[in-house]
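> have a look; sequence and predicted model below, questions after that.
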Amino acid sequence: MTEHTRPRIYGTDHDDAGAPLPGHEYVELTGGPLDGQLLDVTGLTPDERTAGAYLITTHSTYGPGGRPSYGPTFSRPDGPWVWEGDVP
């Protein structure tokens, strides 16, 4: 029997997976260095959600501080967001 683990919330401490907060909206990040994490999009406008986000991580192609780009797909604008590549 395997133990089920909940997805980690982006921006939480690595040792603390965090828990989704009631009343918040999350999208799952797929692919790239943040694969499987949840991103809180509660405060984003519809335009910001369409644009996606550059997120900071220590595991990008460019090392600590690199920014992987994640965004929605045209076929599924409400999520999950897919990895589009890394920028320095």
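Thanks, I have the structure now.
> CA atoms for contacts and neighbours, from now on please.
Fine.
> now do the longest strand anywhere in the chain: distance to the chain's middle.
Ordering each strand of the chain by length in residues (DSSP state E) puts strand 81-87 first. Taking Cα atoms, centre = their mean, to the nearest Å, one finds the center of strand 81-87 at 10 Å from the center of the full chain.
> just the buried residues of it, please?
For strand 81-87, burial by neighbour count (16 or more other Cα atoms under 10 Å) applies to 81-84, 86.
> one more structure, for comparison:
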Amino acid sequence: MDEQEFMRGRVYGADHDDAGPRPDHTYAQLVGGPLDGLLLDITDRPGRPGRAPGEPVALVTEIGRYGPGGRSLYAPRPHDGTRYDWHGDTP
């Protein structure tokens, strides 16, 4: 299993021992970029389905263009709060 396969269905920022989604939470799928396939917990964020669009997020990652400490930028798709598209990396 390669790294991308391993990461699919895992929750961004979750402990490796508890990286699966929880039934009482709402998630958006990260699409594209280094975090492609991970789930972002949006339970307490604007942008949950049926609510106003969410805000873009800068997620810390070690596997982006800028290595450890860099961030990958994701923004919700218009009219689809269940997917956040990658918009590049930043230091």
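Yes, it's here. Not measured: the values here are computed from a predicted model.
> what's the TM-score here?
Overlay of the two chains. TM-score (TM-score structural alignment, normalised by the length of structure 1): 0.78; 83 aligned residues with a Cα RMSD of 2.5 Å.
> Asp24 of structure 2 and Thr43 of structure 2: what is the separation?
9 Å (Cα to Cα, to the nearest Å).
> the two: which is more packed in?
Thr43 (13 against 6; other Cα atoms under 10 Å).
> got the contact list for the more buried one?
Contact analysis of Thr43 of structure 2 by Cα atoms under 8 Å, 6 or more residues apart in numbering lists 25-27.
> what's the neighbour count on Asp13 of structure 1?
10.
> right, I mislabeled it, should have said Gly54 of structure 2
As a burial measure, Gly54 of structure 2 scores 20 neighbours (other Cα under 10 Å).
> residue in structure 1 matching it?
Matched by TM-score structural alignment, Gly54 of structure 2 corresponds to Thr50 in structure 1.
> and of the buried residues of strand 81-87 of structure 1, the nearest to Asp16 of structure 1?
Nearest to Asp16 of structure 1 out of those is Trp81 (Cα to Cα; 22.4 Å).
> ok, the closest one to Asp15 of structure 1 distance?
Counting by Cα to Cα, the gap from Trp81 of structure 1 to Asp15 of structure 1 is 24 Å.
> excluding sequence neighbours, find me the nearest residue to Pro53 of structure 2.
Distance criterion Cα to Cα, 6 or more residues apart in numbering; nearest residue to Pro53 of structure 2, sequence neighbours excluded, is Gly47 at 4.2 Å.
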